[in-house]
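Q: next one to model:
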Amino acid sequence: MGMLTASERVLRLRQLLQERSLDAYLVPSEDAHSSEYVAVCDARRAFLSGFTGSAGTALVTRDAAYLFTDGRYFVQAGQELDGEVWELKKMGIDPPLEEFMGKVLPAGSVVGFDPETLSLAAYKRMHAVVRRSAISLAPVLGGNLVDMVWGEARPLPPASRVFVHPEAFAGESVLSKLQRVVQEMEKERVNWMVVCALDEVAWLLNLRGSDIQYNPVFLSYVVIKRIQSRSSMEPDTPSTAGHRSSTSTTGSSDPTAGSAVTLYTNADRMEPEALSTLDLIGVHILPYEAVFDDLQSEIDAGERVWIEPSRTNCRIGTSLGVPMLMQPQSGSAGIIEEGYGDRFLIKSSPIGLFKARKNPTELNGLRAAHVRDAVAVCRFLAHLERDLCERGVQLNEYEAAERLDALRAQQEHFVSPSFPTISSAGANAAIIHYRPTPEHCRPVTAAEIYLVDSGGQYLDGTTDITRTLHLGQPSKRERECFTRVLQGYIALERAVFPRGTTGQQLDVLARMYLWRVGLDFRHGTGHGVGCFLNVHEGPQMISFRASPHEAALEPGMTITNEPGYYEDNQFGMRFENVLLVRSVLDESQTGDRRPYYGFENITWVPADTRLLLLEMLNDDERQWLNAYHAAIRERLEPLLRDDACALAWLQRRCVPIEVR
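A: Okay, here's the model as predicted:
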């Protein structure tokens, strides 16, 4: 059987809706772990719709198909969707998905979804809105309907090797991490914690895999049971009577960690060192799919469970007995009550914050990885400029990306790119998450802007950098826009702020120079970056959008600073570095007795001054740029002495500009 067309895929899904008496079906981007990036076999929304961006939700009704996505992907979705089949809905412009369902679906409609791919938080949010229109959300059991459309062509689930991330890079033992988690469980007086986020599992157990391309994680869950001794139990905590022993299927306990820990993944793909390491500290391993039945059978009704609704899927919630997911009475189509009940602590996982606050070993690893990464990027940019401008070499976006990836692969501790390289020329640079292919790519020339956003996964850190350049004569419009982008970057990097400040409070600094002339960009300004983990990491962020999960910026956190500007079908530009949050003033130095924080830059690739209108920069901004370029030369010149082309390029690009 040949590949199905967009129309055929949707038609087959509609046939399944009719067979199951459903009026619509939701297809989120996420997998069972609420991952931003998913394994190929879990890319259901991309398969169904043809839209390959990382964010968006498809809604297929009996007579229409809609794709909701955010501003990063408006242009890309418009290009990839079959307009005869799909209608693009722009988040932030069109009504939200849950409100839209109430407008297009009649009262009494039943909207199906796969309970493994919808989080508890998303379910609760949508249900609260659609119920006003007498619309029900119904979990569809027995398999994902998109998988049924996909059939035998669907890729097999991944089974990458799972290996130890050594403590020499991680900076903390697994037992120490477990101790900290159990201490938080004790503070909150909970008996169990279910860890669903793949990067949290990998960080907690000092393990890595490659089930999801560019993300060193593996499909898994971790369940932690806090072991209580009778002498330490609070009077009102549940009795230990009826608990399985620490040698049961809930895992063996370590007296130091005070917990029984079970990793749910397929043990046959784990390296011997990983197996022996977990065995040594008493972590039990059970099959991935066993988690659902075990949660249902192992946890007593009186025990408290810590869950993070935004990272916990509805099937896990059902196994735990979350009240709002229990089977309805008298045939109603969804919910018998709102909420979670007293059994559940609804709170962000402490692991997310622990992971975000990098320890000294991780911070030093990140600094070192970014220096090596800068060597690769500078070599790439230098050779690109030489080949295009001096040698007349013809190169397209895809070939340029391949060049950069190959140069990164030469660096010590390199594992893989951290995301698909965004290599975009001219109008393609306006597509924020553009990805060239051999079949669809544009020449890179000196006649137009070239934007390259890329990163690497190294054993000691993860990198993410964007540079925009013009090898010819940029227009005054392009130079003005880029200057405003760089001014916003400088303002944010130089910020000093009190403890408790969130990224949302700082976001305006990156936009204010664009705002002064009525310009803006349709994406967040910054995201956390993992340490040999996901390139997008929370809970810290810098964005104009409020998020209930956002954490205040703290020393040890990583954050990107990446303002940009995009004119559809014309050009795009972005300047991105990775920053570390650092202490600037302690309590004794401030009037309000609070510590104040700032940023440390760790990305070392020069800005293209040919894209600047220097007369727009004040002396402080000029001095910042000169100091930045001097710091780059100091770090990179010794590492580029074996490459005359790259060394000469670096010296040209870092020539100081005049300070008035």
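Q: contacts and neighbour counts: CA atoms only from here.
A: Noted.
Q: how much space separates residue 172 from residue 539?
A: 20 Å (C-alpha to C-alpha, to the nearest Å).
Q: following up with a second sequence; could you model it the same way so I can compare the two?
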Amino acid sequence: MVIALNETQHGRPIGVKVREIRETLIKKKADAIIFSALDDIMWLMNIRGFDIPYNPLAFSIAFVTNSELHLFIDPTKIDKQVADHLNLGLVTVHSYDSANQFLQAWHEKNKSLQGYKVFVPNSTNYSLASIFGKENLLVAMSPIQMMKAVKNSVEMAGMRASHIRDSAALIEFLHWLEVEVEAGHDVDEISAAEKVRHFRAQQPGFVDLSFSTISASGEHAALPHYKYDAETGKAKIVKGGVYLVDSGGQYHDGTTDVTRTVVIGQGDDQFSFHNTLVLRGHIENAMAKFPKGIQGVRLDTLSRQALWEQGLDFGHGTGHGVGHFLSVHEGPCGISYRVSAGDEGLQAGMVLTIEPGYYLPGKYGIRIENCYELVEDAEHSAFLRFKELTLVPIQLTLIKKNLLEKKHVAWLNEYHATVLRVVGKYLLKTGKEAVYLWLEKQCVQLDEQSYDLWLTCV
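A: Here you go, the predicted model:
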């Protein structure tokens, strides 16, 4: 089935989006544009589908001319509510398998027009693009990529709200995990991942996970994209051992992605050393202020500097864009040592992750990931800064005090104060008093002057 978003969820009607696309066609001197990237189409039509696991997408094709709007999709997936929604947007619906025939007929009818051009985004498959003939193509990045990357006020409000609920779910999981492991109960990677989903599924608006949970203990955590199976997933999460959980949720009002690396009990010195380097890199990036429009590649070094000083590094990007109840990995912008294709620069209203890591083969891996929205800096209007969306505590007992400066401790204190104030309120409102008390201990304020690690207080 396909569902339609209402105005309290999308914040921008189909007609308004199409008008902007038609303005692009005029500027590009093109007669039409075809869309085959599913997240582009879902965003344009204010609908979501369930054809692909973890991604709220439906197989479809969209075609926009200066006067018409066509959607090719399996009609059996559209009920009366969705049909009325599309009719209101002046969308003509066709069966999915009629797309090639329709587009071929349209091309034959219009190809003799002077200056005839069809805008074909560079994500379009060859079968569709070849219909229009090479000489009639205008190939470039889809204009929707930037349009949906910059969230409107309704979308951003949904992202904020969904991240509060999602953070509460992950906090509840971390509390459960500590209680279970401390009690000596068997918890393996599979059961832990199932429990993460269980706590998310209890949250209002939950639809699905946003990707397959990375639930990795010990040496498995050293594999950044580890995926457990029936055999490897039996690995236990034990006291004193490293556990990394990278997970996210799809909600009707937003998409989340968060990673925490924890040790039940006390981590060893080597692990705490590496963990603090990763944390320092995360904070340096999260504290950054930077000019509007710069590419994310210019920020990537911030998350690596502390590691580089020790001759260490990690082999993945620092961050990626996140969709609004769409793909958890959303282009065109990100934070990486590689320039993203079509990256037009960072803008207020985007949602990005910051997720530096370090991976010691055969022993453990570390990643600390939050989602952030980009907002205008209050002091310098031409600059942007990060504002946290993910509100999950960072384990304080795994930090080596001599590796942090006062500014890092101040950031951590402010972050944890926000976590306790915002998510703590939500936990109490939903009757999770025991989880709230656990959260209080995780969010204890540190001494910014002496950097004492308050271990007796945790």
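Q: so for residue 172 and residue 539 of the first structure, which sits in the more crowded spot?
A: Legend: neighbour count by other C-alpha atoms under 10 Å for residue 172 of the first structure and residue 539, higher for residue 539 (21 against 18).
Q: so that one is in which element?
A: strand 537-542 (DSSP states H and E).
Q: so that strand matches what in the second structure?
A: Counting by TM-score structural alignment, strand 537-542 of the first structure falls onto residues 330-335 of the second structure.
Q: who touches that stretch?
A: By C-alpha atoms under 8 Å, 6 or more residues apart in numbering, the residues outside stretch 330-335 of the second structure that reach it are 145-146, 149, 295-300, 317-323, 340-346, 352, 354.
Q: residues in contact with the aligned residue in the second structure for residue 613 of the first structure?
A: Superposed on the second structure with TM-score structural alignment, residue 613 of the first structure falls opposite residue 400. For residue 400 of the second structure, the contact set (C-alpha under 8 Å, 6+ apart) comprises 272, 273, 276.
Q: out of these, who has the most neighbours?
A: Top of these by neighbour number is residue 276, holding 22 neighbours under the definition other C-alpha under 10 Å.
Q: now which residue in the first structure aligns to it?
A: In the first structure, the residue paired with residue 276 of the second structure is residue 483, using TM-score structural alignment.
Q: can you check residue 422 of the second structure too?
A: Per TM-score structural alignment, residue 422 of the second structure is aligned with residue 635.
Q: quick one: the helices in the stretch 101-250 of the second structure, in order.
A: 126-129, 143-149, 153-182, 189-201 (DSSP state H, counting those that start in this stretch).
Q: how about the ones you listed in JSON lines, adding distance to residue 30 of the second structure and mean neighbour count?
A: Below are those laid out as JSON lines (distance: least, C-alpha to C-alpha, whole Å; neighbours: other C-alpha atoms under 10 Å):
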{"stretch": "helix 126-129", "distance to residue 30 of the second structure": "14", "mean neighbour count": "14"}
{"stretch": "helix 143-149", "distance to residue 30 of the second structure": "13", "mean neighbour count": "20"}
{"stretch": "helix 153-182", "distance to residue 30 of the second structure": "30", "mean neighbour count": "21"}
{"stretch": "helix 189-201", "distance to residue 30 of the second structure": "45", "mean neighbour count": "20"}
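Q: output the ones you listed in CSV, with distance to residue 436 of the second structure appended to each entry.
A: What follows is the helices of the stretch 101-250 of the second structure, written out as CSV (distance: least, C-alpha to C-alpha, whole Å):
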stretch, distance to residue 436 of the second structure
helix 126-129, 54
helix 143-149, 34
helix 153-182, 9
helix 189-201, 15
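Q: so which of these comes closest to residue 99 of the second structure?
A: Comparing the helices of the stretch 101-250 of the second structure against residue 99 of the second structure with C-alpha to C-alpha, the closest turns out to be helix 126-129 (8.7 Å).
Q: give me the secondary structure label for the aligned partner of residue 314 of the second structure in the first structure.
A: Using TM-score structural alignment, the partner of residue 314 of the second structure in the first structure is residue 521. For residue 521 of the first structure, the assignment made with DSSP: H, G, I helix; E, B strand; the rest coil gives coil.
Q: also residue 362 of the second structure?
A: Secondary structure for residue 362 of the second structure, judged by three-state DSSP, is coil.
Q: show me what it aligns to in the first structure.
A: With TM-score structural alignment as the criterion, residue 362 of the second structure matches residue 569.
Q: go on, residue 228 of the second structure?
A: In the first structure, the residue matched to residue 228 of the second structure (TM-score structural alignment) is residue 436.
Q: surely that match touches residue 425?
A: No - contact criterion C-alpha atoms under 8 Å: residue 436 of the first structure and residue 425 do not qualify, at 10.0 Å.
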